[in-house]
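Asks: Sharing a model that was predicted from the sequence below.
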Amino acid sequence: MGRKYTEEEISMILDTYMYLGYQEASKEPVELKEVIGKLSGVPEYGTGGTYQNEYRILEQAVQDEQIGNLKVCYASSTLGFDHGTKACTFLDEKNDRIFVAYRGTGDGEWPDNGLGMTKEITTQQQRAVDYFDTVARKAQLTENHRVIVTGHSKGGNKAQFVTMETEFGDLIDRCYSVDGQGMSEKADARFRRKYSEAEYQGRIQKLYGIHGENDYVSPLGNQIIPEDHVTYIRTPVQKGNFAGYHDITYMFATLVLDRTTGKWVTQFTGRRNEEVLKQGSLGKYASELSKEIMKLPEEEREGAANVVMQGIEAAGGASHGLNGEKTTLADVKHFLFAGIPAITDATTKTAGGLNFLGKTLWEDSYTKEIPDRICIEVDYEALASKSEGLSAAAEETIRLGEQIQSYEKEMPFYMQGRNLVTFQLKQVASEVEHLGKKIQKLASLQQEIAACYQKADEQTEELCNQ
């Protein structure tokens, strides 16, 4: 028999389970090994399947009774919570221990991540608290139970928030946030207002961070986890797999040389990798970037974050967030005029950014001295030219709307008035004209951006010539 799983490792295994794309629908507790057994032979979990890595980790881990005998219960979907909540509870009846796990960012939740950089409490954070409170009552939790709250990525952020916010905070023994982002200043201020200093510190001391050595999400936001409660885990990721640095499965991965092909292949086991002594270069860069973003005024920070998060959501096929969040023109302006300069400063003016950029640009950067200044030039003339094209397109669109409107006015008298054809013509004319005006606004915005970058380039050229 191998070494016993630690509480942290069990939490990470359960966080991995939350990504399987499967939630046990039974309202009665079911052993985890039975749930994993049901998935055997299902294509999605086999070689080449969507969840093959997660399944391989769980398949091996449940062979140990510490994990296999855990009982899955209170899936959020069976308690009436929306699909964005994605939480589950695991009972360790032998040791009177309860694990409450939250899944990372689900469909429609990316915009809520952005709001978490500025808001005191987001909709999804509140639902996470509601879920825990519901479980605490249903399971009749007492001080005789050992209660662990955990989650990966956004799930880690939710786990932290629940630990700080729930009315049942005295019952929580530990919170393990795996790659979970930090809080907004408003959220931390909320907690400080809500509790005495002793109560606040009591909850803070329950928070533990377990992060991939080069994870780029956990450094975001205001960090409330004590520094001496943070550990970094080796995450062997093959070159080009940027997403792997924030993928929990790579904390269970090993790179093995295939002697037949001469290529490195990734294998996944049911055991977590070893700890490393310090944060990697990508993680340090993410920390520097977060500091620059958090310096922005709240409105600019929220707008810039919203553009990024809505973009990720759109890449998944959704036009807005789970709770109706949408990107506005003001958000785009904040991203372009505040977000991009902050990203540029973090990349080219900080030690962490320069180190990361150097290792990205130069293969021999581990031995080569990294320059203390990197100059970036933007082709503002091309931007201005594109804005002129947009402006011309806007004028054509507005003219088209006016033309459609004239058709409606030229209809025979017996076709005018309240009928379907004239109504639809008026509606289409109005929509086309409105679209033209929106394009015109975008053209004006791009012209402003070009002027802004022209000024920045002139300043950069002057700086680089010093």
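Replies: That came in fine, so what should we check first?
Asks: drop to CA atoms for contacts and neighbour counts, all remaining ones
Replies: OK.
Asks: Name the SS class of N214, please.
Replies: coil (DSSP: H, G, I helix; E, B strand; the rest coil).
Asks: Neighbours of I148, how many?
Replies: Neighbour count of I148, defined by other CA atoms under 10 Å: 24.
Asks: For it, which three-state class applies?
Replies: strand.
Asks: now T254
Replies: strand.
Asks: which ones are touching it?
Replies: P236, T266, Q267, F268, T269 (CA atoms under 8 Å, 6 or more residues apart in numbering).
Asks: now, among the residues you listed, which is nearest to Q140?
Replies: T269 (35.1 Å; CA to CA).
Asks: Can you report how many residues lie near the closest one?
Replies: 21.
Asks: quick one on the thing from earlier: with respect to G283, which of the contacts of T254 is nearest?
Replies: P236 (14.0 Å).
Asks: contacting residues around the closest one?
Replies: With CA under 8 Å, 6+ apart, P236 has these contacts: Y250, M251, A253, T254, L255.
Asks: could the contacts of T254 be laid out in TSV, adding secondary structure and distance to S385?
Replies: Shown next, in TSV, are the contacts of T254 (DSSP: H, G, I helix; E, B strand; the rest coil; distance: CA to CA, whole Å):
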residue	secondary structure	distance to S385
P236	coil	45
T266	strand	47
Q267	strand	50
F268	strand	51
T269	coil	54
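Asks: Most neighbours among the contacts of P236, which one is it?
Replies: M251 (27 neighbours).
Asks: V276 is in contact with that one, correct?
Replies: No. The criterion here is CA atoms under 8 Å, and M251 misses it with V276 at 11.5 Å.
Asks: before we move on, back to that, closest to E197 among the contacts of T254?
Replies: P236 (40.5 Å).
Asks: Taking the contacts of P236 together, which two end up most distant?
Replies: Across the contacts of P236 (CA to CA), the longest gap, 11.6 Å, separates M251 and L255.
Asks: Can you show me the strands along the stretch 201-350 of the chain?
Replies: Secondary structure of the stretch 201-350 of the chain, counting by DSSP state E, counting those that start in this stretch: strands at 207-212, 230-233, 253-258, 263-268, 275-276.
Asks: before we go on, here's another structure to hold up against the first:
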Amino acid sequence: MGRKYTEEEISMILDTYMYLGYQEASKEPVELKEVIGKLSGVPEYGTGGTYQNEYRILEQAVQDEQIGNLKVCYASSTLGFDHGTKACTFLDEKNDRIFVAYRGTGDGEWPDNGLGMTKEITTQQQRAVDYFDTVARKAQLTENQRVIVTGHSKGGNKAQFVTMETEFGDLIDRCYSVDGQGMSEKADARFQRKYSEAEYQGRIQKLYGIHGENDYVSPLGNQIIPENHVTYIRTPVQKGNFAGYHDITYMFATLVLDRTTGKWVTQFTGRRNEEVLKQGSLGKYASELSKEIMKLPEEERAGAANVVMQGIEAAGGASRGLNGEKTTLADVKHFLFAGIPAITDATTKTAGGLNFLGKTLWEDSYTKEIPDRICIEVDYEALASKSEGLSAAAEETIRLGEQIQSYEKEMPFYMQGRNLVTFQLKQVASEVEHLGKKMQKLASLQQEIAACYQKADEQTEELCNR
């Protein structure tokens, strides 16, 4: 029999479960080993499947009764919460212990991550609190039970926020935030206003951070977890797998040499890797970058963060966030003229950034001299010219829509609105005009960006000539 699972390790296993893409929807508690057993043989969880790594970890972990006998209940989907919340509760009846786990960024939640860099409280943070409060009432939690709140990535941020915000804070014994980002200054100020110093510190002392050695999300934002409550875990990620540094499964990974091919192969086990003494080069760079971003005025920081998060959301096929968030022209400006310079400074003017740059270039360290000024050159004349071409095409598209609409109106009155052809003409005309207006907005955005770069260029030249 191997070593006993610690509370921290059980929390990490449950955080991994939340990524399986499967939540037991039964309103009656069901043992975790039964849930995992049901997934055996399903292609998505087998070799080459989407969730093969997560499943492999859970498949081994549930062999231990500490984890296998946990009962899954109160899935957020069964309690009326949106598909972004994704939370679950796990009952350890033998030890009278409760785990409440939040999944990382859910569908449509990326923009909410950006808002968390500046807002006092975001919509999804509030829903996480609502979920915990609902469970506390339904399960009739008491101080006689040990209650643990946990989550990975955004789930870790939610776990921290819940621990600090919920009206049932006295019931929470421990919070384990795994790779979870920090808070905004406003959120921390909210907590300090809400409680006495003793109450505030009492909740803070319940927070613990468990981060991958090169995780790049946990350093973001204002850190409220005490430094002596943070541990780093070995994450053996092969070079080129950037996403792996923030993937919880790599905290359970081992690199094994395949003697047949001579290549390293990643294997996943049901046990967490050992702790390391310090943060890795990528993690340190992320810390430096966060400091530069947090120095920005709130409006610029919010805009830059929104562009990045909306971009990630758009990559998944969604034009807006779960709660209707969208990118504005002002956001784009803040990203271009505040966000990019902050990223450049963090990369070229800090020890963490230079070390990371060296590692990225496959060197032990970066020793080349970095100039005092780094110029980003943009051909704004070409950008403006392209926007003019797009604007002309937009006008032609709108005219085409109007022309199609005129054909429908010129049809005999006894045919108008009375058959499929006229209906389709109206529909096509509307869609073409709508496309033309979208093209106009894009052309206007390009023109505005070109003008901003031109103005910046002229101001720089004026300063140089003084």
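Replies: Noted; the coordinates are in hand. Just so it is clear, the structure is predicted and the values come from calculations on it, not from any experiment.
Asks: what do M251 and V276 of structure 1 both touch?
Replies: I233, R234.
Asks: Make TSV from the contacts of P236 of structure 1 and add distance to F161 of structure 1 to it.
Replies: As requested, the contacts of P236 of structure 1 are exported to TSV (distance: CA to CA, whole Å):
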residue	distance to F161 of structure 1
Y250	25
M251	24
A253	29
T254	32
L255	35
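Asks: And T6 of structure 1, how close does it get to T422 of structure 1?
Replies: Distance from T6 of structure 1 to T422 of structure 1, counting by CA to CA, to the nearest Å: 72 Å.
Asks: Those two - which one has more neighbours?
Replies: Between T6 of structure 1 and T422, T422 has the larger neighbour count (other CA under 10 Å), namely 18 against 10.
Asks: The more buried one touches P412, doesn't it?
Replies: No. Taking contacts as CA under 8 Å, T422 of structure 1 lies outside contact range of P412: 10.6 Å.
Asks: one step back: quick check: which of the strands of the stretch 201-350 of structure 1 is nearest to A136 of structure 1?
Replies: Nearest to A136 of structure 1 among the strands of the stretch 201-350 of structure 1 is strand 207-212 (18.9 Å), distances taken as CA to CA.
Asks: What is that closest one packed up against?
Replies: Other helices and strands packing on strand 207-212 of structure 1, by 3 or more CA pairs under 8 Å, 6 or more residues apart in numbering; DSSP states H and E, are strand 172-178, strand 230-233.
Asks: Need the winner for burial among those.
Replies: strand 172-178 (a mean of 27; mean count of other CA atoms under 10 Å).
Asks: average distance between that one and structure 2?
Replies: Compared with structure 2 after the fit, strand 172-178 of structure 1 shows a mean deviation of 0.5 Å (mean CA distance after the TM-score superposition for structure 1).
Asks: and the angle for that strand with strand 207-212?
Replies: 20 degrees (axes from the mean of the first three to the mean of the last three CA atoms, to 10 degrees).
Asks: what does strand 172-178 of structure 1 contact?
Replies: 8, 11-12, 146-153, 155-157, 159-160, 163, 206-211, 218.
Asks: how about a cut-off of 6 Å?
Replies: Contacts with strand 172-178 of structure 1, where a contact means CA atoms under 6 Å, 6 or more residues apart in numbering, come from 147-152, 156, 206-211.
Asks: just checking, next helix/strand downstream of that strand?
Replies: helix 185-194 (DSSP states H and E).
Asks: Of the strands of the stretch 201-350 of structure 1, which is nearest E431 of structure 1?
Replies: strand 207-212 (49.0 Å).
Asks: how big's the offset between the closest one and structure 2?
Replies: Looks like 0.7 Å for strand 207-212 of structure 1 (mean CA distance after the TM-score superposition for structure 1).
Asks: which part of structure 2 lines up with that strand?
Replies: Aligning strand 207-212 of structure 1 against structure 2 (sequence alignment) gives residues 207-212.
Asks: tell me how far that stretch is from the chain's mean position?
Replies: 16 Å (CA atoms, centre = their mean, to the nearest Å).
Asks: Same check on stretch 175-188 of structure 2?
Replies: Using CA atoms, centre = their mean, the offset of stretch 175-188 of structure 2 from its chain centre is 13 Å.
Asks: compared with structure 2, how much does stretch 422-433 of structure 1 deviate?
Replies: Mean deviation for stretch 422-433 of structure 1: 7.4 Å (mean CA distance after the TM-score superposition for structure 1).
Asks: D215 of structure 2 and G151 of structure 2: what is the separation?
Replies: 15 Å.
Asks: And for E65 of structure 2?
Replies: 22 Å.
Asks: More neighbours: the two, which one.
Replies: G151 (29 against 11).
Asks: Could you pull up the residues touching that one?
Replies: D15, A101, Y102, R103, A159, S177.
Asks: What's the PyMOL syntax to select whichever of the residues you listed are buried?
Replies: PyMOL command restricting the contacts of G151 of structure 2 to the buried ones, with burial defined by 16 or more other CA atoms under 10 Å:
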select buried, resi 15+101+102+103+159+177
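Asks: Let me have the contacts of G151 of structure 2 in JSON lines, extended by distance to L400 of structure 2 and secondary structure.
Replies: Shown next, in JSON lines, are those (distance: CA to CA, whole Å; DSSP: H, G, I helix; E, B strand; the rest coil):
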{"residue": "D15", "distance to L400 of structure 2": "53", "secondary structure": "helix"}
{"residue": "A101", "distance to L400 of structure 2": "54", "secondary structure": "strand"}
{"residue": "Y102", "distance to L400 of structure 2": "50", "secondary structure": "strand"}
{"residue": "R103", "distance to L400 of structure 2": "48", "secondary structure": "coil"}
{"residue": "A159", "distance to L400 of structure 2": "53", "secondary structure": "helix"}
{"residue": "S177", "distance to L400 of structure 2": "55", "secondary structure": "strand"}
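Asks: Could you single out the nearest of the contacts of G151 of structure 2 to A314 of structure 2?
Replies: Out of these, the member with the shortest distance to A314 of structure 2 (by CA to CA) is R103, at 20.3 Å.
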